[in-house]
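Asks: need a structure here:
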Amino acid sequence: MHLTFFGSSLVSSYWNGAATYYRGLIRALHGLGHTVTFCEPDAYDRQQNRDLAEDPEYARVIVYTTEAERDALIEQAFAESDWVIKCSGVGLWDAELEAAVADRAGGDVMTAFLDVDAPATLSRIAEDAADPFRLHIRKYDQIFTYGGGPPVCAEYERWGAKACTPIYNALDPDEHRPVEDVAVEYDILFMGNRLPDREARVEEFFFRAAALCPEHRFLLGGEGWGWKTDMPANVTYLGHVPTSRHNTVNASARLVLNIHRESMVQNGWSPATRMFEAAGAASCQVTDAWEGIEDFFAPGEEILVAASAEEVAQLVRSVDDARARQIGRAGRARALADHTYTQRARQMDAILRAAPVEAA
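Replies: Take a look at the predicted model:
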């Protein structure tokens, strides 16, 4: 089958946390025999901060800059594709793309909406009676989400979705792996961009935890934190970390902290991309508490869970190198067994092939 995606970016992770997810899933879909076109706008300086110098071999990437180019790509997609998939959070002309794909549903080409932030999307339309996406949902042949579990699917079905299936974040074993001979210089690492609905949780779980144990070294990566002038003295700030450096940076810390966005915590069943990246690197992970974590990793054995800054600080003080290695290895084994992008792609592939699609 030929699949066309409209998403934020496949070639750049700059202000684009979904890049790892897109790469892992689309690479695995390509491995199952699909051909893929990925259409992305030239926005937010992503093309000037590419992680992939060359377009990947598993997808044709088309960058568009104008409304005319956007509209031409929509027409091209429906002329050559079996499925056209609009992703959430493209960042430019989202409403126009959502409407264009939904309005063309019902023909020979199947349509899907891939929601990479479903709790936020559902919260948005619940609060805004005039949001046009409310009426688009029932037109799509399939809603995919990369998180949210049963609560998100039930809510999408309440809005009239024909079908809703979570295709969760996962591990790409070829990309996310342990790195040898890297000195462990830090006690705990957090990587994540500064976002409004996560900032308060980062203040609690990272910055306040750092202040509680000033004798330990904290490492911070991600865009936007350079504007913060009151970081504790024991925090080292890296700025944006390209995906090519994630494995090495993970290896430089004894513990890796995951802090989820507020809407994801309230909903549950929303493991971040970083969780599987760190598992692939065999890092000992600490995650903020949220419902459904046990469906992905066993707390206390494959991952550590903290409900406050005090609990993060206690883990920083108490988890020694030997226990960290043990938990990291167990988390990697679980991810390899149950959470690879090949497994996620097979789940999605079964849905794509089950639909009554005529060859394009």
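
Asks: from here on, contacts and neighbour counts on C-alpha atoms
Replies: Will do.

Asks: The residue lying closest to residue 231 once chain neighbours are set aside and residue 217: what is the separation?
Replies: Of all residues not flanking residue 231 in the chain, residue 207 sits nearest, at 6.9 Å (C-alpha to C-alpha, 6 or more residues apart in numbering). Remark: distance between residue 207 and residue 217 (C-alpha to C-alpha, to the nearest Å) = 12 Å.

Asks: Residue 163 now?
Replies: Distance of residue 163 to residue 217, given as C-alpha to C-alpha: 47 Å.

Asks: Ok, residue 184 next?
Replies: Relative to residue 217, residue 184 is positioned 11 Å away (criterion: C-alpha to C-alpha).

Asks: More neighbours: which of these two?
Replies: Under the criterion of other C-alpha atoms under 10 Å, the comparison of residue 184 against residue 217 puts residue 217 first, with 18 against 15.

Asks: got a list of what that one touches?
Replies: By C-alpha atoms under 8 Å, 6 or more residues apart in numbering, the contact list for residue 217 reads 185, 186, 187, 188, 210, 234, 235, 236.

Asks: try it again with 7 Å
Replies: Taking C-alpha atoms under 7 Å, 6 or more residues apart in numbering as the contact definition, residue 217 lies against 186, 187, 188, 234, 235.

Asks: Residue 290 too?
Replies: Listed by C-alpha under 7 Å, 6+ apart, the contact set of residue 290 reads 265, 268.

Asks: Show me where the stretch 201-350 of the chain has its helices.
Replies: In the stretch 201-350 of the chain, the helices defined using DSSP state H, counting those that start in this stretch lie at 209-212, 246-251, 262-267, 273-280, 309-318, 321-338, 341-354.

Asks: looking at those helices, which is buried most?
Replies: Ranked by mean neighbour count under mean count of other C-alpha atoms under 10 Å, the helices of the stretch 201-350 of the chain are led by helix 273-280, which reaches a mean of 27.

Asks: what helices or strands is that helix leaning on?
Replies: In terms of contact count using 3 or more C-alpha pairs under 7 Å, 6 or more residues apart in numbering; DSSP states H and E, helix 273-280 is assigned the packing partners helix 321-338.

Asks: Now do the helix it packs on against helix 273-280, angle only.
Replies: With axes from the mean of the first three to the mean of the last three C-alpha atoms, to 10 degrees defining the directions, helix 321-338 sits at 110 degrees from helix 273-280.

Asks: Let's see this one next, to set against the first:
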Amino acid sequence: MKLVVLGLSLSSSWGNGHATTFRALLSAFAARGHEVLFLERDVPWYADHRDLPDPEFCRLEYYASLHGLADWRDEIARADAVMVGSYVPEGIAVGAFVQEHAQGTTCYYDIDTPVTLARLERSDCDYLSRELIPGYDTYFSFSGGPSLERLEQEFGSPRARALYCSVDVSRYRPLDVPVRWDLTYLGTYSPDRQPTLDRLLLEPARRRPDLRFAVAGPQYPDGIDWPDNVERIEHLPPARHAEFYCASRFALNVTRADMIAAGWSPSVRIFEAAACATPIISDRWPGIETILRPPSEIILADSASEVIAALDLSAAQIGEAARAAVLEDHSSKRRAEQLEADLLFQIEESTVRKTCHSGEFV
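Replies: Got it, this is the predicted structure:
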């Protein structure tokens, strides 16, 4: 099939987790024989930090404005399926354009579902509106569990399905590199994640000056008091993620508040670290046991003391068990199979509706 995707970014992983998610999913989807066109809004903050300007698995094009999106009207109209992602600039207008011109099936891919639902409730969501949701044939969600029921019953989605993030296991795998850190965290700064990062990484670092820590990711404010044994890495491109995880005895997972409240919202960092067989220490949220089972595949911690106790463990078997679970259920190949099946179902259902409407079955 031909799939057109309008997403936040494919070309740049700077300050967002969308790019790595789309890269893993769409490369595996294209490997199944499908054609993919990715349309990205050309914005300066990504243009200045492009680490995949020319992907080999799909056609990547840019549009400068909503007016410029009109140049792609025919491509959108001819596609078998069109996907709009969350946080797309002027996403409400983009979604309305797609729903007006797409002749194939349409879907929304929300990589930020709990944040989106919270913003919709506050009426301050600038990339999706309540009115658009019923117009998408399928609402693919980064969150499973109760969020899917809410999307259908409260927001009118005809069909809500979980489409978790995934990992490209050809890129994320155990590497023979020296271990440099005892505990690391990889993620962009977020105000609602910072208290957990303080509690589960910075405080253990203060209590254990004999251990080594690292925090990688952009946009952290200057006022943070980093202990001397915490190394700061401003930006780590995806090509270096696997090496970073493999150089860590443990990786920390920290979840945004809205996603903790919604539950069933695994971060891509969980899958990446697990694919590298790096043991993970995570905060708690409903549904985490459906992704990785504690304590055999992941360690859950609420306090600095629990983190310090975990760091004294020999946990190689936990990392190996997590890797096995991710290879089984959360590889990009598995996720692409799921996307293909869901889209084909929707395309076939749409074809039946159109045929019935034309009177051929009468």
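
Asks: returning to that earlier point: going by neighbour count, which of the contacts of residue 217 of the first structure comes out on top?
Replies: Ranked by neighbour count under the definition other C-alpha under 10 Å, the contacts of residue 217 of the first structure are headed by residue 188 with 28 neighbours.

Asks: Show me what that one lines up with in the second structure.
Replies: Per TM-score structural alignment, the equivalent position to residue 188 of the first structure in the second structure is residue 183.

Asks: Can you classify that match by secondary structure?
Replies: Three-state secondary structure (criterion: DSSP: H, G, I helix; E, B strand; the rest coil) places residue 183 of the second structure in strand.

Asks: Now do the same contact list for it.
Replies: When contacts are taken as C-alpha under 7 Å, 6+ apart, residue 183 of the second structure is in contact with 212, 213, 214, 248, 249, 250, 251, 252.

Asks: what about 10 Å?
Replies: Under the criterion of C-alpha atoms under 10 Å, 6 or more residues apart in numbering, the contact partners of residue 183 of the second structure comprise 200-201, 204-205, 211-215, 230, 245, 247-252, 279-281, 307-308, 311.

Asks: swap in residue 76 of the first structure?
Replies: For residue 76 of the first structure, the set of contacting residues under the criterion of C-alpha under 10 Å, 6+ apart consists of 4, 70.

Asks: One more: the one 10 residues further on?
Replies: By C-alpha under 10 Å, 6+ apart, residue 86 of the first structure lies in contact with 4-7, 39, 94, 97-102, 111-115, 140, 143.

Asks: The same query, at a cut-off of 6 Å, please.
Replies: For residue 86 of the first structure, the contacting residues are 5, 6, 113, by C-alpha atoms under 6 Å, 6 or more residues apart in numbering.

Asks: Now that the first one has come up, it's in contact with residue 40, right?
Replies: Okay, so that is residue 5 of the first structure. No - with contact defined as C-alpha atoms under 6 Å, residue 5 of the first structure does not count as touching residue 40 (8.5 Å).

Asks: Residue 160 of the first structure matches what in the second structure?
Replies: Looking across to the second structure (by TM-score structural alignment), residue 160 of the first structure lines up with residue 156.

Asks: I figured that match was touching residue 135, is that so?
Replies: No - the pair residue 156 of the second structure and residue 135 fails to qualify as a contact (C-alpha under 6 Å) at a distance of 9.0 Å.

Asks: Next, count neighbours for residue 33 of the second structure.
Replies: By the other C-alpha under 10 Å criterion, the neighbourhood of residue 33 of the second structure contains 10 residues.

Asks: Look up the closest residue to it, ignoring the ones flanking it.
Replies: Counting by C-alpha to C-alpha, 6+ apart, the nearest residue to residue 33 of the second structure once its immediate chain neighbours are dropped is residue 1, at 8.0 Å.

Asks: again, but for residue 308 of the first structure
Replies: Computed as C-alpha to C-alpha, 6+ apart, the closest residue to residue 308 of the first structure that is not its neighbour in sequence is residue 205, at 6.1 Å.

Asks: Pretty sure the one you found sits against residue 309.
Replies: Yes - with the criterion set as C-alpha under 6 Å, residue 205 of the first structure and residue 309 qualify as a contacting pair; they are 4.6 Å apart.

Asks: can you pull the contacts of residue 83 of the first structure?
Replies: Here residue 83 of the first structure is in contact with 3, 109, 110, 111 (C-alpha under 6 Å, 6+ apart).

Asks: That one maps to what in the second structure?
Replies: Applying TM-score structural alignment, one finds that residue 83 of the first structure aligns to residue 81 in the second structure.

Asks: From residue 102 of the second structure, how far off is that match?
Replies: Taking C-alpha to C-alpha as the measure, residue 81 of the second structure and residue 102 of the second structure are separated by 8 Å.

Asks: again, but for residue 248 of the second structure
Replies: Summarising the geometry, the distance separating residue 248 of the second structure from residue 102 of the second structure, computed by C-alpha to C-alpha, is 46 Å.

Asks: can you check residue 317 of the second structure too?
Replies: Noted for residue 317 of the second structure: a distance of 49 Å to residue 102 of the second structure, by C-alpha to C-alpha.

Asks: Equivalent analysis for residue 129 of the second structure, please.
Replies: In terms of C-alpha to C-alpha, residue 129 of the second structure sits 18 Å off from residue 102 of the second structure.

Asks: just the helices in the stretch 1-150 of the second structure please.
Replies: Shown for the stretch 1-150 of the second structure, the helices assigned by DSSP H, counting those that start in this stretch span residues 18-31, 44-47, 66-69, 73-78, 91-101, 113-122, 146-153.

Asks: Tell me which of the ones you listed sits nearest to residue 176 of the second structure.
Replies: Proximity of the helices of the stretch 1-150 of the second structure to residue 176 of the second structure was assessed by C-alpha to C-alpha; the nearest stretch is helix 18-31, lying at 22.9 Å.

Asks: just the angle between the closest one and helix 268-275, please?
Replies: In terms of direction (the same axes, to 10 degrees), helix 18-31 of the second structure departs from helix 268-275 by 60 degrees.

Asks: Please name every helix or strand in contact with helix 18-31 of the second structure.
Replies: helix 332-358 (3 or more C-alpha pairs under 6 Å, 6 or more residues apart in numbering; DSSP states H and E).

Asks: of residue 248 and residue 102 of the second structure, who's got more company?
Replies: More neighbours surround residue 248 than the other of residue 248 of the second structure and residue 102, with 24 against 20 (other C-alpha under 10 Å).
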